[in-house]
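*Asks:* Requesting a structural model of the entry that follows:
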Amino acid sequence: MEETRQISTGYLIKRFAPYFKKYRWVLVLDLFCAALTTICELVLPLIVRFITDKGMNDMASLSVKLILYVGLFYLILRLIDAAANYFMANIGHVMGARIETDMRRDLFEHLQKLSFSYYSNTKVGQIMARITSDLFDVTEFAHHCPEEFFIAALKITVSFVILANVNVTLTLIIFAVIPIMLLCSIWFNKRMRRAFKMGRVVTGDINAQVEDSLLGVRVVKSFANEAIEEEKFNEGNAGFLNIKKMMYRYMAGFQTMTRLFDGVMYIVVVVAGSLFMIGGKITPGDLMAYLLYVTTLLTSIRRVVEFTEQFQRGMTGIERFIEIMDEPLEIVDTPGAKKLKNVKGDIRFDHVGFMYSDDHTEVLSNIDLHVEPGKNIALIGPSGSGKSTLCNLIPRFYDVTSGRILIDGQDIKDLTLHSLRSEIGMVQQEVYLFAGSVFENIAYGLPGADKDAVETAAKQAGAHDFIMGLPEGYDTYVGERGVKLSGGQKQRISIARVFLKNPPILILDEATSALDNESERIVQQSLEKLTVGRTTFTIAHRLTTIRNADIILVLTEDGIVEQGTHRELMARGGIYHDLYQLYTEDSDLNEEF
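*Replies:* Take a look at the predicted model:
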């Protein structure tokens, strides 16, 4: 379970408040309407007091005309109240929804900028929970939070002023109960907030577990492990139930406390008010007004109590939103970064070292390498030797921890990320296709590309023929992650995507290692076309596919231990020679190099 450290409410509100800036006039109008509805509600006890005192002191002055005027006046107030309430319920809620939308946009934009290391250490289910369900409650919170507390403060203040003018002592006795209620509320609120936060964390864990199980459903079924997955889910589900029990226990205690204080305030007014009335210090109309104002106050307090659950949900959502927004951006454009233009593809590794920030494991050390434009560089070596890491440093998916990487003589840290990555194409072992059509997935390489450009790229990748054989051709839905296509088909679509992008620098990360022999042959032909005229880094699994590379690098834990052409390395009789001999002797070799 994630860390449940609680951020102070004041800090959360301070961070959330700027989202009201765009809608400040809507908020002002909403609070004005809230004031109107409050005034309408507070006028009724005064009307009742006026009529009661008139009736008991001078019945003759209580004419039909006066009663009708009073009734008409109150009816007008109720019409104003209805119009104001409509605005609050409609436009006020829309304001809250817009704020939620703005927050979700900012959160998604920030997530797009976070580095690979963040995603390596964070469950996707937790991220999904934060960007969806955690922000659902913000709509109600953004609308009702200022509104409910403004109304409560207005009612308490106005009621206190009116009642103090009638009888200060009785008013102080009644209002002395409110601070005690507030202290109890604070105590319960802190515990409710903690429970809600834990609930959100557990919900994220359940989402992550369900996502993991459903995406891996083929593995689950192939091993007949449905029962294990059900057991894992039931364990998380039971944990969620326990958190819910805790939440409802605190909520029940909170509501019981408020009901108890309701009774205390009523009995105080009845007993103390009656004693004051016997002593001639207040009139029956005053006592009636006190009872009505206490009812108004308690109604307001109950609304705040009912809103408390929503308030805590909203604060929890905001807290989890801020936790992601405060995640530092490890890889950003440096001040004054320039655009990479007219790329030739000359790449130099100058004493490059790299270690992961989370565990400080050194992966690369003192790498010196110069790749001339248009050259094809192949990298081989055991798993964990840093082949993929070395390639991932070029588009700055990670930043070097020492040394520098130059493209056409320019330090990549001095270039804008967008321009740098726009000039680099990648074909990876694990192809990711988005849920959509074949056309949309190829066009992803160059947003806005027309049909002719997409078809040309598909033909270059050797994908056009099989695409035309699909039920709806380029409009065929590929399924989630391209599940409706074979591995070779998905890989050819990913290659077409890079053909469409037409980058001068290319990275092939074991692009054929997961394919069968026939698919590998077809894909390899496409890759050979793709690499022509481009500076290419090829991470190789099958050593026969890199024989024609301009330079072959052998990477181990000690760095680059051998480099040269296939013929040079074979003649040297070193590590590459031994690996190649082993591979060609056993074409079913399972160990990855």
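*Asks:* use CA for all of it now, contacts and neighbours both
*Replies:* OK.
*Asks:* next structured bit after the lengthiest helix in the chain?
*Replies:* The longest helix of the chain (DSSP state H) is helix 226-278. Next helix or strand after helix 226-278 toward the C-terminus (DSSP states H and E): helix 284-325.
*Asks:* to compare against the first, here's another:
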Amino acid sequence: MRIHAESTWTPPPRQHDQPPPQLRRIVRLFRPYRGRLTVVGLLVGASSLVSVASPFLLKEILDTAIPQGRTGLLTLLALGMIATAVVTSVFGVLQTLISTTVGQRVMHDLRTAVYAQLQRMPLAFFTRTRTGEVQSRIANDIGGMQATVTSTATSLVSNLTAVIATVVAMLALDWRLTIVSLILLPVFVWISRRVGRERKRITTQRQKQMAAMAATVTESLSVSGILLGRTMGRADSLTKSFADESERLVDLEVRASMAGRWRMSTIGIVMAAMPALIYWAAGLALQTGGPSISLGTLVAFVSLQQGLFRPAVSLLSTGVQIQTSLALFQRIFEYLDLPVDITEPAEPTRLEKIRGEIRFEGVDFHYDAKNGPTLDGVELTVPAGGSLAVVGPTGSGKSTLSYLVPRLYDVTGGRVTLDGVDVRDLDFETLARGVGVVSQETYLFHASVADNLRFAKPDATDEEIEAAARAAQIHDHIASLPDGYDTLVGERGYRFSGGEKQRLAIARTILRDPPVLILDEATSALDTRTEHAVQQAIDALSAGRTTITIAHRLSTVRDADQIVVLESGRIAERGTHAELLARDGRYAALVRRDAELTPTVAP
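*Replies:* Down below sits the predicted model:
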């Protein structure tokens, strides 16, 4: 496989993860909403133009209306300033509504895209990646981008437009004072870029630490984790380990919050002191005999300069935020760029009616090229409606062989066919409809019994659900529960015993009614009496269907049409139960060992 990881999978660096292409990808996320963004841009532009009109109205009040005692003009100018404030506020609310809506839609698109991408990943990815890491990418990383995608774009356009409009207005009032006001701007831009790079680096470390904490919580606070921790007496050490993880996160959060804080504060202090510098420059010009500046012009200019302070600082902060958010986008794009090994062909074959013949033709499989083959040259044919049992020691490749049929893995050599068609050429719908799997790891959702069964067939009637449960020998138990089929199974089904969960899983597969059944240790968690009852249901269900049974207990495979013994990924023996016993080889040895072992009882 092409995915390599330890407890947390980290992809290799890619060229497209560098900032310029990444910025282009971020921009492409907003393309579907460019119409709404255009409206936001128009509102921002109009709001900025309206807002800079207020200082000019103030100038006319101070230089003309008040000195000349023109009450009518004073009233109109005052009403104009009030109207300016009202229009600016209305435009601000509208642009916030539209931009927030667009941002949330972009986050929805990202969450959905990442989830859909993960649904397409091969099983090997999930066996090598901690669940908490996956959850952290969707929850913490995308959630951390909320401010960026909902307000940063609007803030950038709004503040940039406000800065440009204000500078133009300042130049119109007095170009000399404008130069004094903007002389330190390049230094401020340089400082903000350095702060942005520093925060991006810390943010990357912080998100990795949050993912590690999420993985710890997911593993140790699950039902299985709690049981293991308490029975092993590790509750205190797990708490200490979590506290250490949390302490590291505290340090990173403080560093992220304080990175460049003093430098950005210095910018704020300098820009806040600018009015004093403007007054000083105007007074100095007046004392040295330079061109005089009217009181209205001076007040209007300082008002504009103060109005420039907020969007200018916000613009610099937005630049820092964009650089910081690149770390989050990079982590999301890493998942979106994961190679999907198992894909549907461009022109897939669809089988309307599936007979169920399965062939393994020279099948090889490697989990890792560095290690030996898991399967080596397997040749098998299971006729439609026939039954195959695969037995062998642990690690011989039994489960892997069965997972090749529904394409949970793809062969690395040879091919697997369903009704003569390579499973890699079939569409996913045909495979899902044609092949049902009951694995030894039974998974149930935290939902009702009925909802768990309907996962196999959403439109199933109550009668169909009950019939499937009866076939799996679980109906009587469900009916005895206070809430019957509405009973919540609990997280991962922990309100039910192992045997009951297995029977629910079998009922779920029966409800789907697939032509091909794969039973991977499906009765391993059942006691002897229940195993016998369920085996009868499976035998009845298997009539006319192709069944591949992976078995540890050999008592469940005696009646199979064909039994195959795997050793180190190769077929060591094949034949019927009677034929293999007569040879007194590996299968006969397994039968003798099985007879000596006391069956594991699961209530």
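*Asks:* before we move on, back to that, got the angle between the longest helix of structure 1 and helix 284-325?
*Replies:* For helix 226-278 of structure 1 against helix 284-325, the angle by axes from the mean of the first three to the mean of the last three Cα atoms, to 10 degrees is 150 degrees.
*Asks:* How far away from the center of its chain is helix 226-278 of structure 1?
*Replies:* The chain centroid and the centroid of helix 226-278 of structure 1 are separated by 30 Å, computed with Cα atoms, centre = their mean, to the nearest Å.
*Asks:* so what does that helix touch, helix or strand wise?
*Replies:* In terms of contacts (3 or more Cα pairs under 8 Å, 6 or more residues apart in numbering; DSSP states H and E), helix 226-278 of structure 1 is packed against helix 168-175, helix 177-215, helix 284-325.
*Asks:* distance of the residue mapped onto V554 of structure 1 from structure 2 from A588 of structure 2?
*Replies:* When structure 2 is aligned by TM-score structural alignment, the residue opposite V554 of structure 1 is V565. Per Cα to Cα, to the nearest Å, V565 of structure 2 is found 10 Å from A588 of structure 2.
*Asks:* And the helices and strands packed on helix 226-278 of structure 1: which comes nearest G384 of structure 1?
*Replies:* helix 177-215 (24.8 Å; Cα to Cα).
*Asks:* can you pull the buried residues of that closest one?
*Replies:* 181, 185, 188-189, 191-210, 213 (16 or more other Cα atoms under 10 Å).
*Asks:* All the strands of the stretch 451-593 of structure 1, in order from the start?
*Replies:* Ranges of strands in the stretch 451-593 of structure 1, per DSSP state E, counting those that start in this stretch, are 505-509, 535-539, 551-556, 559-564.
*Asks:* Just send the ones you listed back as TSV, with mean neighbour count and distance to C40 of structure 1 too.
*Replies:* TSV is the format used below for the strands of the stretch 451-593 of structure 1 (neighbours: other Cα atoms under 10 Å; distance: least, Cα to Cα, whole Å):
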stretch	mean neighbour count	distance to C40 of structure 1
strand 505-509	24	70
strand 535-539	26	75
strand 551-556	22	80
strand 559-564	18	79
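*Asks:* got CSV for those strands, with distance to F311 of structure 1 too?
*Replies:* What follows is the strands of the stretch 451-593 of structure 1, written out as CSV (distance: least, Cα to Cα, whole Å):
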stretch, distance to F311 of structure 1
strand 505-509, 49
strand 535-539, 53
strand 551-556, 56
strand 559-564, 56
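*Asks:* quick one: which of these is nearest F108 of structure 1?
*Replies:* Closest to F108 of structure 1 of the strands of the stretch 451-593 of structure 1 is strand 505-509 (Cα to Cα; 27.3 Å).
*Asks:* Tell me the residues of structure 2 aligned with the closest one.
*Replies:* Aligned by TM-score structural alignment, strand 505-509 of structure 1 falls on residues 516-520 of structure 2.
*Asks:* Repeat that for stretch 332-339 of structure 1.
*Replies:* Against structure 2, stretch 332-339 of structure 1 falls on residues 343-350 (TM-score structural alignment).
*Asks:* Quick one: residues in contact with the matching stretch.
*Replies:* Outside stretch 343-350 of structure 2, the residues that touch it by Cα atoms under 8 Å, 6 or more residues apart in numbering are R120, R424, D425, L426, D427, F428, T430.
*Asks:* Can you name the residues that contact the equivalent of the fourth one over in structure 1?
*Replies:* Pointing back at L426 of structure 2 there. Matched to structure 1 by TM-score structural alignment, L426 of structure 2 sits across from L415. L415 of structure 1 is in contact with D333, T334, A337, K338, K339, L340, counting by Cα under 8 Å, 6+ apart.
*Asks:* For L415 of structure 1, give its distance to R348 of structure 1.
*Replies:* Noted for L415 of structure 1: a distance of 15 Å to R348 of structure 1, by Cα to Cα.
*Asks:* again with L79 of structure 1
*Replies:* As defined by Cα to Cα, L79 of structure 1 lies at a distance of 76 Å from R348 of structure 1.
*Asks:* if we can go back for a sec, and the match of strand 505-509 of structure 1 against structure 1, how far off on average?
*Replies:* Following the fit onto structure 1, the mean deviation recorded for stretch 516-520 of structure 2 is 0.7 Å by mean Cα distance after the TM-score superposition for structure 1.
*Asks:* Could you check which helix or strand contains S357 of structure 1?
*Replies:* Using DSSP H and E, S357 of structure 1 falls outside every helix and strand.
*Asks:* Just say helix, strand or coil for V363 of structure 2.
*Replies:* Following DSSP: H, G, I helix; E, B strand; the rest coil, we place V363 of structure 2 in the strand state.
*Asks:* Give the equivalent position in structure 1 for it.
*Replies:* Using TM-score structural alignment as the criterion, V363 of structure 2 maps onto V352 of structure 1.
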